[in-house]
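Asker: following is a predicted model, sequence given first.
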Amino acid sequence: MADHQIKNVIAYWAQGEITSFIKVWLSAYISLTYCYFSGKILAGGISRLACFLPVVCLFLFLPLQLKSMHLGGITAFFLAWLTNFKLLMFAFNTGPLANPSLSYPRFLAVACLPIKLIQQSTHKKSEEKETPTPKNGHRSTKNYAMKGLLMAFIIRAYSFDEYIHPGIILVIYCFHIYFALEIILAIAAAMARVLLGAELEPQFDEPYLSTSLQDFWGRRWNLMVTRMLRPTVYVPVRRWSTGIIGRQWAPLPAVMLTFVVSGLMHELIFFYLGRVKPTWEITLFFLLHGVCLNVEIAVKKVVNGRWQLPRVLGTILTVGFVMVTGFWLFFPPLLRCGGDVRGLAELSAVGAFVRDIVRVVGFAVNSRV
């Protein structure tokens, strides 16, 4: 990354991006405070929904105030998607925000961060019972340290991209997105754990070990999104479909519509990142996976456990399919809007800023000595 690009990014952030970021999140906290106290006064239903809708619209608008890949992308994902879905569930007295024992600080944390507090009471809603929880619980510090180190190697590898085959670069992008998401979500969860003193549910469960698409999307990849889409889309559609096509096949339309909604939300996030007209490739990516997952579910129902792929072969096919379709449909829109260049420039700028701070501190210490 050229020095002038790094300096331009640092100057841009210093001139307004950090200030805009603070303003956006201050507006979000004020709005969520309004929702918290409104929820105490209004019963769940249409009246509470009408009260929350202006906030939902505001959260769709706020990410437009940010232009950086990292601050803008994180804010868009947290507010426009996760927080809005939680507020819509809360409007009808369901979801993680509907817990009456949530204090004001915990309400803010659960509403605006990709976390879900583990229920302390024995009472749980039916949708929560159906949500799979990873078996291995929270990751160890060593696990995250290793992933942080691998992330550093990946960022360093981009310096030699002219010597690396484009196909390999795309593979590196896959791991970059996974490690970045897991580290960002882990940091958010750790902050909430320190501030709230509560244990938190993990967001990933080693997706590269998935043995099927059902395993990947339902039990291992970005589980907070799964927890949002399941009660808001999957469960209602499955209930409605049961009366039409029967209980056995009702999951099929529910899965399909869930992937449609996920695709549209990803299109929105990519619009925030690139501010370019959608090409609908990302939606097609999720539609394709929805169709393939339905085929997988149908085959499993027909076979009924009489035969299954060896675990290693299932993992190779699943991870390979996700990566190949990602190369084909998911990454091109991101690359066309210059997301990779902008993102790396921001990371380089942060690295340069940290190095400057270390130099200043080191100089101050040596001067005193």
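Answerer: On my side now, so go ahead.

Asker: from now on I want contacts and neighbour counts done on CA atoms only, so please keep to that.
Answerer: Noted.

Asker: residue 283: what's it in contact with?
Answerer: Residue 283 is in contact with 260, 262, 263, 264, 266, 267, counting by Cα atoms under 8 Å, 6 or more residues apart in numbering.

Asker: next up, a structure to set beside the first:
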Amino acid sequence: MEMEGDTDIKKVLSYWMEGEINNFVKVWLSVYVSLSYCYLIAKIIPKGSRRLFAFIPVVLLFLSLPLKLHSMHLGGLTAFFIAWLANFKILMFAFNEGPLSDPSLSLPRFLAIACLPIKLQNSQNVNKNQFSQIEKGHKSLFNYAIKGFSLALFIKIYDYSDYMHPMIMLVIYSFHIYFCLEIALAIAAAMARALLGVELEPQFNEPYLSTSLQDFWGRRWNLMVSRLLRPTVYMPVLSLSTSILGRKWAPLPAVMSTFIVSGLIHELIFYYLGRVKPTWEITCFFLLHGVCLMVEIAVKKSIKGRLHIPRIIASISTVGFAMTTIFWLFFPPLLRCKADERAFAEYVSVGAFVKDFFRAFDFSA
């Protein structure tokens, strides 16, 4: 019976390492080798155009590697981590800017910061008030357990999607995407914390509690992306527009430029997911939010705090606007490439693998 069990284990592991998983391992090995190259090159070539030129092949490689993967989860997260986060950090690093520019970083920390949505905290340079803000950002295990349970519940609900109103399913998709992203990023952050022994900044801050678009995009949703876009897009445009429009109105074109770049990058990520010609709905989504955020900023500057909207009304209107525009412009491209069906099929495949894996260790028969 023992030999039979060993055979079953080999079959399971062989299946698991084939196809997507095999490609996933190869992709990430390529990522780590490429980032190690960047780490070593920076020791030799000073910041500036020469270092940028040396990094360009890595940037192009990171744009092509997600094409090796086809799954919603492994492919989507890999595209986000390397085509977006890693590339932006590498481009900043070429000029000795950004989170990779710390000369004291070891290679393991460099690799973690480069390709994961984390930002290391230096406890010696953080005051008590900042520590308080960081601690508030970290969520309890109970918080993640509730979201994990909700995600599992959503997956079960999909079995009855034919009997549910399409609008209800869209709401479920919204929370599914948010919970899936937060849990995946929390796992990545926890792994980095365990391996590197550092405190990490949170990536989400309960976006469904947002009281304005500024609050949603700047303080609650995907904070790592906000931290990357600020020095690479927002600040350069702000500096340029200040000399033209003055300090009061300079943030408006800076905000719009940031949303344009974000929209184009999202189009790229969606292409990785569906491999279909862009319809530009995603770009329109970010353009719309950029325009609305510009209006919000302009109104706030004009009224200078003379009007106070109750928090509950502000939250309902902000989240309602976000959800409405997501249903209108964000979800259609996802649904056209059958992202929901593919994601569900991946959950089923993982469940089947887990069952087969444990069955392979059952020697009682």
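Answerer: Looks like it arrived, so ask away. From a predicted model like this one, the values you see are computed outputs, not experimental measurements.

Asker: kindly provide the TM-score of these chains.
Answerer: Here the TM-score for the pair of chains, by TM-score structural alignment, normalised by the length of the second structure, is 0.92; 348 aligned residues with a Cα RMSD of 1.8 Å.

Asker: picking that back up, okay if I get the contacts of residue 283 of the first structure as a markdown table plus secondary structure, distance to residue 359 of the first structure and neighbour count?
Answerer: Listed next are the contacts of residue 283 of the first structure as a markdown table, based on DSSP: H, G, I helix; E, B strand; the rest coil; distance: Cα to Cα, whole Å; neighbours: other Cα atoms under 10 Å:
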| residue | secondary structure | distance to residue 359 of the first structure | neighbour count |
| --- | --- | --- | --- |
| 260 | helix | 50 | 21 |
| 262 | helix | 45 | 21 |
| 263 | helix | 45 | 21 |
| 264 | helix | 45 | 16 |
| 266 | helix | 40 | 19 |
| 267 | helix | 42 | 20 |
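
Asker: of all those residues, which comes closest to residue 156 of the first structure?
Answerer: Distances from residue 156 of the first structure to the contacts of residue 283 of the first structure, taken as Cα to Cα, are shortest for residue 266 (27.7 Å).

Asker: so what does the closest one match up with in the second structure?
Answerer: Aligning on TM-score structural alignment places residue 266 of the first structure opposite residue 266 in the second structure.

Asker: show me what contacts the closest residue to that match other than its chain neighbours?
Answerer: Nearest residue to residue 266 of the second structure in three dimensions, chain neighbours excluded: residue 282, at 6.8 Å (Cα to Cα, 6 or more residues apart in numbering). Going by Cα under 8 Å, 6+ apart, residue 282 of the second structure touches 263, 266, 267, 329, 330, 333.

Asker: count of residues packed around residue 254 of the second structure?
Answerer: The local packing of residue 254 of the second structure (other Cα atoms under 10 Å) involves 23 other residues.

Asker: do the same with residue 149 of the second structure
Answerer: Residue 149 of the second structure: 12 neighbours (other Cα under 10 Å).

Asker: which SS state does it fall under?
Answerer: Under DSSP: H, G, I helix; E, B strand; the rest coil, residue 149 of the second structure falls in the helix class.

Asker: and the gap between it and residue 179 of the second structure?
Answerer: As for residue 149 of the second structure, its distance to residue 179 of the second structure is 10 Å (criterion: Cα to Cα, to the nearest Å).

Asker: please apply the same query to residue 319 of the second structure.
Answerer: Computed as Cα to Cα, the residue 319 of the second structure to residue 179 of the second structure distance reads 16 Å.

Asker: next one: residue 300 of the second structure
Answerer: Noted for residue 300 of the second structure: a distance of 32 Å to residue 179 of the second structure, by Cα to Cα.

Asker: what about those two, which has more around it?
Answerer: Counted by other Cα under 10 Å, residue 300 of the second structure and residue 179 do not tie: residue 179 has more neighbours, with 19 against 13.

Asker: quick one: what's aligned to residue 315 of the first structure in the second structure?
Answerer: Residue 315 of the first structure maps onto residue 315 of the second structure when the alignment is built from TM-score structural alignment.

Asker: one more: residue 91 of the first structure?
Answerer: Residue 91 of the first structure maps onto residue 94 in the second structure, by TM-score structural alignment.

Asker: its match: how many residues sit nearby?
Answerer: Neighbour count for residue 94 of the second structure, taken as other Cα under 10 Å: 25.

Asker: can you check residue 277 of the first structure too?
Answerer: There are 9 residues near residue 277 of the first structure, going by other Cα under 10 Å.

Asker: mind checking how far the spatially closest residue to it that is not a sequence neighbour is from residue 63 of the first structure?
Answerer: Leaving aside its chain neighbours, residue 277 of the first structure sits nearest to residue 271 (7.2 Å; criterion: Cα to Cα, 6+ apart). Distance of residue 271 of the first structure to residue 63 of the first structure, computed by Cα to Cα: 10 Å.

Asker: also residue 113 of the first structure?
Answerer: Taking Cα to Cα, one finds residue 113 of the first structure at 15 Å from residue 63 of the first structure.

Asker: and the two? Which one has more around it.
Answerer: Shown here are residue 113 of the first structure and residue 63; by other Cα under 10 Å, residue 63 has more neighbours (26 against 21).
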